[in-house]
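Engineer: coordinates only, sequence not included:
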């Protein structure tokens, strides 16, 4: 069988999914043209996987429950040089990732993050905001990075992300990515993105209990010692005019 090749300008978007059938059409129709949507089904019972496939997405099955498990499965399954991550609940528009990818290709950053800016008070419950603010402060102290959010909208290069050897398979995955990137002297940038009220109930921060579990997972990540000696990644900027 002939091996599948992926053009270097291609982009894969990892969409961790647990019962998001209601939001999937909105999310998938906003994937930029030419990019591939990887919907990682994390045990959905509402037909999300079948719907995603009908809508043209590639579906990856990850039976181990956990946000990190789904994200890592998508990263491993990706074939493009650049991999993006986005929630699958219609709270974030994947089209916002276009300038993130451009920044990577121009060699201006190694990891690009979206700082969520809620468009309405209902988009981000107060307990989730408080938890995020506390964790962001802890991250700044731990890494020295001037970050304000640990949001799920992000972009990086697949090979370098895999080399971070991320081990958390729960809510601490996004934080571990940032911490290990900082330890490796990556250039991490953050940009404001509009944050919309999600479709359906949150599996992580929809309740105080869920927020507490997320904070617990992330505190555990912050307590980990740096992993080995780090070498900054180096990329040659892509020539102007290359398509996204």
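Structural biologist: Perfect, I can see it now. All values reported here derive from a predicted model rather than from experimental measurement. Residues are numbered from 1 along each chain as shown.
Engineer: Every contact and neighbour count from this point should use C-alpha atoms.
Structural biologist: OK.
Engineer: Any idea how many residues pack against residue 49?
Structural biologist: Residues near residue 49, counting by other CA atoms under 10 Å, number 27.
Engineer: List the contacts of it.
Structural biologist: Residues near residue 49 by CA atoms under 8 Å, 6 or more residues apart in numbering: 39, 41, 59.
Engineer: Helix or strand for it, just tell me which one.
Structural biologist: Using DSSP states H and E, residue 49 sits within helix 48-54.
Engineer: Report the central residue of this protein.
Structural biologist: Computing the C-alpha centroid of the chain and ranking residues by CA atoms, centre = their mean puts residue 85 first, at 3.1 Å.
Engineer: out of everything not next to it in sequence, what's closest to that one?
Structural biologist: Once flanking residues are discounted, residue 85 sits nearest to residue 14: 4.8 Å by CA to CA, 6 or more residues apart in numbering.
Engineer: any idea which element that neighbour lies in?
Structural biologist: Per DSSP H and E: strand 11-17 holds residue 14.
Engineer: what comes up buried for that strand?
Structural biologist: Buried residues in strand 11-17, defined by neighbour count with 16 or more other CA atoms under 10 Å: 11-17.
Engineer: Give me the neighbour count for the residue nearest to residue 125 when sequence neighbours are not counted.
Structural biologist: With sequence-adjacent residues excluded and distances taken as CA to CA, 6+ apart, residue 125 is closest to residue 206, at 7.4 Å. Look at residue 206: counted by other CA under 10 Å, it has 15 neighbours.
Engineer: From residue 16, how far off is residue 206?
Structural biologist: In this view, residue 206 and residue 16 are 17 Å apart by CA to CA, to the nearest Å.
Engineer: Can you spell out which helices and strands pack onto the strand holding residue 14?
Structural biologist: strand 36-41, helix 67-77, strand 82-85 (3 or more CA pairs under 8 Å, 6 or more residues apart in numbering; DSSP states H and E).
Engineer: ok, and here's another one to check against it:
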């Protein structure tokens, strides 16, 4: 079985060679370019990745464009910044392929200096809220994840900003999905994060996620 891997990308020329050359056999990278001004597209194409261009800016817009472009039965998502090792993808897809889980998140186990304190604290607070809201035993809103493509498209995900990963979990839980975690290494990324690298970026992301929490709560009330 071949598995598509969605990689939202914005100026990741420094990270892409490492990421793409570490893809396990049978895992097909789909690099979704979201407005890069560097050589990301050229590098991705040269290393054999399928490149999808999503002109609408936003992390969720890039993720969803990759999901719609995917054709495999099971699809993965992961960051393209070299903070996650693609060689760990089989551990994330394994429970889905075995029928033990419907959505698997890679719980990040950070190496020293990989995860800024402000982002780590914000993630812990969010994970606690998710446990209360969904009943799933989650400790992280892991960016490396896997699920079946048809079921994911059926969730009707609407957010196109940083709330997309949270909306996926909330709607999956509301649909009765079995949501589980596996531990994966979290590495120092190549370059500066657009999301967690600054307090401002983290605050913006938290704002998107609070909005998604409120919207889905109203819909399921």
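Structural biologist: Okay, I see it. Source: prediction; values computed, not measured.
Engineer: So what does the residue nearest to residue 85 of the first structure match up with in the second structure?
Structural biologist: If you follow residue 14 of the first structure across to the second structure using TM-score structural alignment, you land on residue 6.
Engineer: ok, that match touching residue 72?
Structural biologist: No. Residue 6 of the second structure lies out of contact with residue 72 (CA atoms under 8 Å); the separation is 11.2 Å.
Engineer: need the contact list for residue 92 of the first structure.
Structural biologist: 86, 153, 193-196.
Engineer: From those, pick the one nearest residue 67 of the first structure.
Structural biologist: residue 86 (11.5 Å; CA to CA).
Engineer: right, and that closest one touches residue 153 too?
Structural biologist: Yes. Residue 86 of the first structure is within contact range of residue 153, at 4.7 Å (criterion: CA under 8 Å).
Engineer: Find the residues that touch each one of those two.
Structural biologist: Contacts common to residue 86 of the first structure and residue 153, judged by CA under 8 Å, 6+ apart, are 92, 94.
Engineer: element containing residue 182 of the second structure, please.
Structural biologist: Judged by DSSP H and E, residue 182 of the second structure forms part of strand 179-186.
Engineer: ok, now residue 216 of the first structure?
Structural biologist: helix 208-222.
Engineer: Can you name every helix or strand that that helix contacts?
Structural biologist: Using 3+ CA pairs under 8 Å, 6+ apart: helix 208-222 of the first structure touches helix 126-143, helix 173-183.
Engineer: Could you tell me where the first one falls in the second structure?
Structural biologist: Just to be clear, that refers to helix 126-143 of the first structure. Mapping helix 126-143 of the first structure onto the second structure (TM-score structural alignment) gives residues 117-134.
Engineer: okay, the contacts of residue 49 of the first structure in JSON lines with distance to residue 163 of the first structure and neighbour count next?
Structural biologist: Below are the contacts of residue 49 of the first structure laid out as JSON lines (distance: CA to CA, whole Å; neighbours: other CA atoms under 10 Å):
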{"residue": "39", "distance to residue 163 of the first structure": "22", "neighbour count": "27"}
{"residue": "41", "distance to residue 163 of the first structure": "24", "neighbour count": "27"}
{"residue": "59", "distance to residue 163 of the first structure": "24", "neighbour count": "22"}
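Engineer: Now the residues you listed in a markdown table, please, with extra columns for distance to residue 93 of the first structure.
Structural biologist: Putting these into a markdown table (distance: CA to CA, whole Å) gives the following:
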| residue | distance to residue 93 of the first structure |
| --- | --- |
| 39 | 15 |
| 41 | 19 |
| 59 | 19 |
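Engineer: now, which of those residues sits nearest residue 140 of the first structure?
Structural biologist: residue 39 (31.4 Å).
Engineer: What lines up with the closest one in the second structure?
Structural biologist: Using TM-score structural alignment, residue 39 of the first structure pairs with residue 31 in the second structure.
Engineer: close enough to count as contact, that match and residue 52?
Structural biologist: Yes. Using CA under 8 Å as the test, residue 31 of the second structure is close enough to residue 52 to be in contact (6.2 Å).
Engineer: Touching both of those two, which residues are there?
Structural biologist: Shared contacts of residue 31 of the second structure and residue 52, counting by CA under 8 Å, 6+ apart, come down to residue 66.
Engineer: what separates the closest residue to residue 36 of the first structure other than its chain neighbours from residue 228 of the first structure, distance-wise?
Structural biologist: Leaving aside its chain neighbours, residue 36 of the first structure sits nearest to residue 12 (4.8 Å; criterion: CA to CA, 6+ apart). Residue 12 of the first structure sits 29 Å away from residue 228 of the first structure, going by CA to CA.
Engineer: One more: residue 52 of the first structure?
Structural biologist: 39 Å.
Engineer: closest to residue 143 of the first structure among the contacts of residue 49 of the first structure?
Structural biologist: Using CA to CA, the contacts of residue 49 of the first structure come closest to residue 143 of the first structure at residue 39, 30.9 Å.
Engineer: before we move on, back to that, can you lay out the helices and strands packed on helix 208-222 of the first structure as JSON lines showing distance to residue 31 of the first structure and mean neighbour count?
Structural biologist: Listed next are those as JSON lines, based on distance: least, CA to CA, whole Å; neighbours: other CA atoms under 10 Å:
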{"stretch": "helix 126-143", "distance to residue 31 of the first structure": "27", "mean neighbour count": "16"}
{"stretch": "helix 173-183", "distance to residue 31 of the first structure": "21", "mean neighbour count": "23"}
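Engineer: Of all those, which one comes closest to residue 32 of the first structure?
Structural biologist: Per CA to CA, nearest to residue 32 of the first structure of these: helix 173-183, 22.9 Å.
Engineer: Read off where that closest one ends up in the second structure.
Structural biologist: So helix 173-183 of the first structure sits over residues 164-174 in the second structure, by TM-score structural alignment.
Engineer: can you check stretch 98-111 of the first structure too?
Structural biologist: Under the criterion TM-score structural alignment, stretch 98-111 of the first structure matches residues 90-103.
Engineer: Then stretch 57-74 of the first structure?
Structural biologist: The aligned range for stretch 57-74 of the first structure in the second structure is 49-66, by TM-score structural alignment.
Engineer: If you count neighbours, what's buried in that stretch?
Structural biologist: Residues 49-54, 58-66 are the ones in stretch 49-66 of the second structure that count as buried (16+ other CA under 10 Å).
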